[in-house]
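*Asks:* Show me the folded form of this:
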Amino acid sequence: MRFMRIGTAGAERPAILDAAGVARDISTIVPDIGPETIADLGARLAGVDLSTLPALDMAGQRIGSPIARPRNIWCIGLNYSDHAAEAGMPVPSEPIVFSKPGSALCGPNDPILTSPGMTKIDWEVELGIVIGAPALDIAPGTAMDHVFGYVAANDVSERAWQIERGGQWMKGKSYPNFCPCGPWLVTRDEIADPQALGMELSVNGAVMQKGTTATMIFGVAHIVEYLSQFALLEPGDLIVTGTPPGVGMGQKPPRYLANGDVVELSIDGLGAQRSEVRARV
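*Replies:* Purely as a prediction, here's the structure:
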């Protein structure tokens, strides 16, 4: 199944895509797609004839994040060996964990917002994991039972704030709209192998990142099991899993985003995004 949320920010309608790619309104079945509903979303839709649900006219409609604001956005850093190399950092022996606030989440085509104090705004196409069942100290080999599905995400970063201002990475990761997500939330059963997904990102039409989740250092199952040792993963939580090489910081010379730039990205089976960089007003 592929889920979407469609409409103005804060008033999105939950939808499911039918076999023909038509968005069907499921708001009479579930009020939203998020932390309060995702655990039993599949059960609520079991046996429903999608053709009987109202079709949503997508023309001119905003696409929201396919999940409502999660309780937690977990992030894994330097999870591709070639990205670690371009950053000049050693390959980690354990996952590097940081976080973003829920306020960073936005729709796949919403603008990437900037402020006058930003000087090194960067892009990172990433596979996102959405948790469907609570996970804490889970048994080895059971991680996938706790995964609801996957999304495409952009871990937007302000590198000067992340690296040059001291303290934790999340300083440079947390501004509003620094986590475009979607357009679809695709259930686990639709993705045969999350470690075999092609991914690409371009800036103003020039391809900057082209990689595959096959080169992740720590795969999806390992990440979920690992994080569950340290924290309760809750339904609706989003985990962004790292990025392949080609980020702006790794260009020679470095190349960062400016207002007016357009970032486009896609991941196999998870859809595409298009975000314009824009000053916050």
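
*Asks:* going forward, measure contacts between C-alpha atoms and count neighbours the same way
*Replies:* OK.

*Asks:* Let me see the ranges of the helices in the stretch 1-150 of the chain.
*Replies:* 41-45, 81-86 (DSSP state H, counting those that start in this stretch).

*Asks:* Let me fix that, I meant to ask about the stretch 151-281 of the chain.
*Replies:* Under DSSP H, counting those that start in this stretch, the stretch 151-281 of the chain gives helices at 159, 220-227.

*Asks:* May I see the ones you listed organised as TSV, with distance to Ala84 and mean neighbour count added?
*Replies:* Formatted as TSV, those follow (distance: least, Cα to Cα, whole Å; neighbours: other Cα atoms under 10 Å):
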stretch	distance to Ala84	mean neighbour count
helix 159	15	22
helix 220-227	17	20
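
*Asks:* Of those helices, which is nearest Val247?
*Replies:* Closest of the helices of the stretch 151-281 of the chain to Val247 is helix 159, at 10.8 Å (criterion: Cα to Cα).

*Asks:* State the distance from the closest residue to Thr187 other than its chain neighbours to Asp82.
*Replies:* Once flanking residues are discounted, Thr187 sits nearest to Gly149: 4.0 Å by Cα to Cα, 6 or more residues apart in numbering. For Gly149, the distance to Asp82 equals 26 Å [Cα to Cα, to the nearest Å].

*Asks:* Looking at those two now, which is surrounded by more residues?
*Replies:* Applying other Cα atoms under 10 Å to Gly149 and Asp82 shows that Gly149 carries more neighbours, namely 25 against 18.

*Asks:* Am I right that the more buried one is in contact with Ile131?
*Replies:* Yes: if you go by Cα atoms under 8 Å, Gly149 and Ile131 touch, sitting 7.2 Å apart.

*Asks:* mind listing what the residue with the largest distance to the centre of the chain touches?
*Replies:* Most distant from the centre of the chain: Thr52, at 30.6 Å, with distances by Cα atoms, centre = their mean. Residues in contact with Thr52 (Cα atoms under 8 Å, 6 or more residues apart in numbering): none are found.

*Asks:* same deal with Tyr175?
*Replies:* 103-104, 113.

*Asks:* measure the residue sitting nearest the centre point of the chain to Cys181 for me?
*Replies:* Centroid-nearest residue in the chain: Ala153, 2.8 Å away (criterion: Cα atoms, centre = their mean). Separation of Ala153 from Cys181 (Cα to Cα): 5 Å.

*Asks:* How about Ala152?
*Replies:* Distance of Ala152 to Cys181, given as Cα to Cα: 6 Å.

*Asks:* Same check on Gly102?
*Replies:* Applying Cα to Cα to Gly102 and Cys181 gives a distance of 12 Å.

*Asks:* Ok, Pro245 next?
*Replies:* Per Cα to Cα, Pro245 is found 20 Å from Cys181.

*Asks:* These two: which has the busier surroundings?
*Replies:* Taking neighbours as other Cα under 10 Å, Pro245 and Cys181 compare with Cys181 leading, 31 against 24.

*Asks:* Proceed likewise with the subsequent sequence, for comparison:
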Amino acid sequence: MSVKPEPVSALFAGPFALATLSAPEGPAFPALVTPEAQVLDLRVALADEQLTVRSLLEDWATALPRLRTLAADRGPDLGPLTGFRVHAPVEPRQVFQSGANYRRHVIDLHVAHRAPGDDRPEDERRAEAAEVMDRRAAEDLPYVFIGLPSAITGPYDDVVLPAWAEQPDWELELAVVIGRPAHRVSVAEAPEYIAGYTIANDLTDRATVFRRDMPQIGTDWLRSKNAPGFTPLGPWIVPAESVADPGDLRVTLKLNGETMQDESTKDMIFGVARMVAYASQTAQLLPGDLVLTGSPAGNGMHWGRLLRDGDVMEGSVTGLGTQRTRCVAEAS
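*Replies:* Here you go, the predicted model:
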């Protein structure tokens, strides 16, 4: 079962996006989607039965102008999106995730975790934390770690909450989709390697972030973030050329209709180009890979309200559409 997308007048910004769809009982296929919810099977349009969204990204310089032409043509091959299942838009080989990248979120955490004996007023402690964030943005490096592609699920699929997950939480994020192999690229060069953007909800079990048996080891991202389905992705990839400024998008998550996260990417400590450039200094980023850029303030731990059976999360980013997923408790 899954939560179905609601009809809207414009699904995303720009003339087209890339999706992975399937008809009932049919195989998944790469599709061009228009903002008016019309779709084109790219296997047919580009005469390639083996085509996938990732293979398009692997030859993005050639594919992009062809997709522009197909979107402009709006020929008779277009059909309605209704009736198709929307899968995660791409199968990445690598997922790069980032933490502590929204200024207000980190400041809130700093203020909430008052050191014993620190009796200073909140505004003084908040000002101190803000100064630390400014210095970090100027002098420090992003915090990036690795996620598993097997955690990715579709944008309308149910999310199974494992029985062992005591504190499952949401983290809506802007996700960067890589379009060219990138290794040791500069911040100035990084935008040339970005094919587009999509939405990711990087679910986390807060109870297993830190190892209880060996606290000196630190964070355990394998256990806390990589259960199957813990990264709903999509619904589509909007080309970078259709996103005027990734540093000025609204990231909004609603839980059962109530807004929990609502922040601009302006609040990011490290911007998109800096995140991509930093990850590329160690790893080689490949076409179709994802760089998740961190989550803003308003997680469940902040509200004292974590995910449970039956919850519906609705996540949107300006110009990129909306994903909608329902939480289902794992059967005992």
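
*Asks:* Could you get me the TM-score between them?
*Replies:* Overlay of the two chains. TM-score (TM-score structural alignment, normalised by the length of the first structure): 0.91; 277 aligned residues with a Cα RMSD of 2.1 Å.

*Asks:* Now do the shared contacts for Ala153 and Cys181 of the first structure.
*Replies:* In contact with both Ala153 of the first structure and Cys181: Pro108, using Cα under 8 Å, 6+ apart.

*Asks:* Give me the buried entries from the contacts of Tyr175 of the first structure.
*Replies:* 104, 113 (16 or more other Cα atoms under 10 Å).

*Asks:* Out of the contacts of Tyr175 of the first structure, list just those in strands.
*Replies:* Secondary structure assignment by DSSP state E places Leu113 of those in strands.

*Asks:* which of the contacts of Tyr175 of the first structure lies closest to Val125 of the first structure?
*Replies:* Nearest member of the contacts of Tyr175 of the first structure to Val125 of the first structure, counting by Cα to Cα, is Ala104, at 15.2 Å.

*Asks:* Quick one: residues contacting the aligned partner of the closest one in the second structure.
*Replies:* The alignment partner of Ala104 of the first structure in the second structure, by TM-score structural alignment, is Ala151. Counting by Cα under 8 Å, 6+ apart, Ala151 of the second structure touches 225-231.

*Asks:* how close does the equivalent of Pro191 of the second structure over in the first structure sit to Thr187 of the first structure?
*Replies:* Using TM-score structural alignment, the equivalent of Pro191 of the second structure in the first structure is Met144. For Met144 of the first structure, the distance to Thr187 of the first structure equals 12 Å [Cα to Cα].

*Asks:* what does Val48 of the first structure give?
*Replies:* According to Cα to Cα, Val48 of the first structure stands 17 Å off from Thr187 of the first structure.

*Asks:* Who has more neighbours out of these two?
*Replies:* Thr187 (18 against 11).

*Asks:* Verify the stated contact: that one with Val151.
*Replies:* No: between Thr187 of the first structure and Val151 there is no contact under Cα under 8 Å: 9.2 Å.

*Asks:* What's the match for Ile239 of the first structure in the second structure?
*Replies:* Taking TM-score structural alignment, the alignment pairs Ile239 of the first structure with Val291 from the second structure.

*Asks:* How about the contacts made by that match?
*Replies:* Here Val291 of the second structure is in contact with 95-98, 175-178, 275-276 (criterion: Cα under 8 Å, 6+ apart).

*Asks:* In a markdown table: those residues, plus distance to His113 of the second structure.
*Replies:* Listed next are the contacts of Val291 of the second structure as a markdown table, based on distance: Cα to Cα, whole Å:
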| residue | distance to His113 of the second structure |
| --- | --- |
| Val95 | 30 |
| Phe96 | 27 |
| Gln97 | 24 |
| Ser98 | 21 |
| Ala175 | 29 |
| Val176 | 31 |
| Val177 | 35 |
| Ile178 | 36 |
| Met275 | 27 |
| Val276 | 30 |
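
*Asks:* Of these, which is the nearest to Asp108 of the second structure?
*Replies:* Distances from Asp108 of the second structure to those, taken by Cα to Cα, are shortest for Ser98, at 17.7 Å.

*Asks:* With Asp134 of the second structure as the reference, measure out to Ser98 of the second structure.
*Replies:* When Cα to Cα is the yardstick, Ser98 of the second structure and Asp134 of the second structure sit 18 Å from each other.

*Asks:* These two: which is more packed in?
*Replies:* Under the criterion of other Cα under 10 Å, the comparison of Ser98 of the second structure against Asp134 puts Ser98 first, with 20 against 13.

*Asks:* which residues touch the more buried one?
*Replies:* Taking Cα under 8 Å, 6+ apart, we find Ser98 of the second structure in contact with 142-145, 291-294.

*Asks:* and if we set it to 6 Å?
*Replies:* Shown in contact with Ser98 of the second structure (Cα atoms under 6 Å, 6 or more residues apart in numbering): 143-144, 293-294.

*Asks:* tell me which residues in stretch 135-150 of the first structure are buried?
*Replies:* Buried, per 16+ other Cα under 10 Å, within stretch 135-150 of the first structure: 135-136, 138, 143-144, 146-150.

*Asks:* Throw those residues into a markdown table and include distance to Ala15 of the first structure, thanks.
*Replies:* What follows is these, written out as a markdown table (distance: Cα to Cα, whole Å):
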| residue | distance to Ala15 of the first structure |
| --- | --- |
| Ala135 | 26 |
| Leu136 | 30 |
| Ile138 | 31 |
| Ala143 | 27 |
| Met144 | 24 |
| His146 | 22 |
| Val147 | 20 |
| Phe148 | 16 |
| Gly149 | 15 |
| Tyr150 | 16 |
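
*Asks:* I'd like to know which of those are part of strands.
*Replies:* Judged by DSSP E, strands contain the following of those: 147-150.

*Asks:* Closest one to Gln61 of the first structure out of those residues, please.
*Replies:* Using Cα to Cα, those come closest to Gln61 of the first structure at Tyr150, 22.6 Å.

*Asks:* Look up how far Val263 of the first structure lies from the nearest residue to that closest one once chain neighbours are set aside.
*Replies:* With Cα to Cα, 6+ apart as the criterion, Tyr150 of the first structure has its nearest non-adjacent residue at 4.8 Å, and that residue is Ile129. Per Cα to Cα, Ile129 of the first structure is found 21 Å from Val263 of the first structure.

*Asks:* So for those two, which sits in the more crowded spot?
*Replies:* Per other Cα under 10 Å, whichever of Ile129 of the first structure and Val263 has more neighbours is Ile129, with 29 against 24.

*Asks:* Quick one: map that one onto the second structure.
*Replies:* Checking TM-score structural alignment: Ile129 of the first structure goes with Val176.

*Asks:* Surely Val177 of the second structure touches Leu290?
*Replies:* Yes: between Val177 of the second structure and Leu290 there is a contact at 4.9 Å, judged by Cα atoms under 6 Å.
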